[in-house]
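S.K.: sequence-free structure coming up:
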């Protein structure tokens, strides 16, 4: 039972964090799949069976599942792993040997690390409030 106002509002804030994280994450997938919003990060044509293609699918549809709060724990676990792979393979892997390349702020991997740990948290904490998954299970919000 919640003992303070902060405890009482924690599930609501978890839900808001989940929704905002999912929306931000989806943008990365939408850039890869549809070049929207256009930022030039993935200028080539979309190819499904590449790291960027598979990442785009996971980011778009996994992000949508996170926003909606459906299958939150297993989806978040998979997305956490995807971000760990992205960090070590893409960000760190392509910058080892460069001056200061092992630092996330230099190799551009700080966001991948943050997503990794936020998704890992969701895989343990669940969706919080405002999720379709908990409504469907009869828990309500």
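M.R.: Here it is on my side, so go on. Model, not experiment: these values are computed from the prediction.

S.K.: use CA for all of it now, contacts and neighbours both
M.R.: Will do.

S.K.: who does the helix ranked longest in the chain touch, helix- and strand-wise?
M.R.: Secondary structure assigned by DSSP state H gives helix 5-34 as the longest helix of the chain. Secondary-structure packing of helix 5-34 (3 or more Cα pairs under 8 Å, 6 or more residues apart in numbering; DSSP states H and E): helix 51-57, helix 63-68.

S.K.: check it against this one:
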């Protein structure tokens, strides 16, 4: 049983990444465009419009698995800012101040910073192209060093 779970771990992580990114992007879209039952934020309004833009862009990037760690780092930081600046003054605990979603997104994105995108991600596709022949690079370096010696 544990072997099967361990084998499925990278795929479960990809699913987790996709769902978290999609939900985050939906929050951004609802604030930017007034869709999905959200209220549209005035364009350029600080900090709401910029937070919504970060949510939409980072959410899409994380969902696709493209630049996952950098996008997750920015998203996590924005949610930490939202929690401490917007929610925490109303009470220490998220249940008191309504900041539970900000706290959960913050920690979920921080987890993705350290775990990476999982097995199914555009990062893996582009990374496979650049690292196709690592041995070939080393052999070229050896050849040039032999010529200069």
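M.R.: Thanks, I have the structure now. Remember, it's a predicted structure, so these values are computed and weren't measured experimentally.

S.K.: quantify their similarity with the TM-score.
M.R.: Comparison of the two superposed chains (TM-score structural alignment, normalised by the length of structure 1) gives a TM-score of 0.85, and 128 aligned residues with a Cα RMSD of 1.5 Å.

S.K.: which part of structure 2 lines up with the longest helix of structure 1?
M.R.: Against structure 2, the aligned range for helix 5-34 of structure 1 is residues 4-33 (TM-score structural alignment).

S.K.: one step back: compared with structure 2, how much does the longest helix of structure 1 deviate?
M.R.: Its aligned residues in structure 2 lie a mean 0.5 Å from helix 5-34 of structure 1 after superposition (mean Cα distance after the TM-score superposition for structure 1).

S.K.: so how far is that helix from its chain's centroid?
M.R.: In terms of Cα atoms, centre = their mean, to the nearest Å, the centre of helix 5-34 of structure 1 is set 8 Å apart from its chain centre.

S.K.: re the thing from before, ok, which of the helices and strands packed on helix 5-34 of structure 1 comes nearest residue 109 of structure 1?
M.R.: Each of the helices and strands packed on helix 5-34 of structure 1 was scored for nearness to residue 109 of structure 1 using Cα to Cα, and the closest is helix 51-57 (15.0 Å).

S.K.: equivalent range in structure 2 for that closest one?
M.R.: Counterpart in structure 2 of helix 51-57 of structure 1, with TM-score structural alignment as the criterion, is residues 47-53.

S.K.: other residues contacting that stretch?
M.R.: With Cα atoms under 8 Å, 6 or more residues apart in numbering as the test, stretch 47-53 of structure 2 has contacts from 27, 28, 29, 31, 32, 41, 42, 43, 44, 78.

S.K.: and what of stretch 18-28 of structure 1?
M.R.: By Cα under 8 Å, 6+ apart, stretch 18-28 of structure 1 touches 36-37, 56, 59-69, 115, 122, 127-128.

S.K.: which one (most neighbours) among the contacts of stretch 47-53 of structure 2?
M.R.: For the contacts of stretch 47-53 of structure 2, neighbours were counted by other Cα atoms under 10 Å; the highest total belongs to residue 28, with 28 neighbours.

S.K.: and it, how far from residue 48 of structure 2?
M.R.: 10 Å (Cα to Cα, to the nearest Å).

S.K.: how much space between the residue most central in space within structure 2 and residue 107 of structure 2?
M.R.: The geometric centre of structure 2, computed from its C-alpha atoms, lies nearest to residue 72 (Cα atoms, centre = their mean), at 2.8 Å. As defined by Cα to Cα, residue 72 of structure 2 lies at a distance of 10 Å from residue 107 of structure 2.

S.K.: sorry, back to before: show me the one of the helices and strands packed on helix 5-34 of structure 1 that comes nearest residue 105 of structure 1.
M.R.: Closest among these, using Cα to Cα: helix 51-57, at 21.3 Å.
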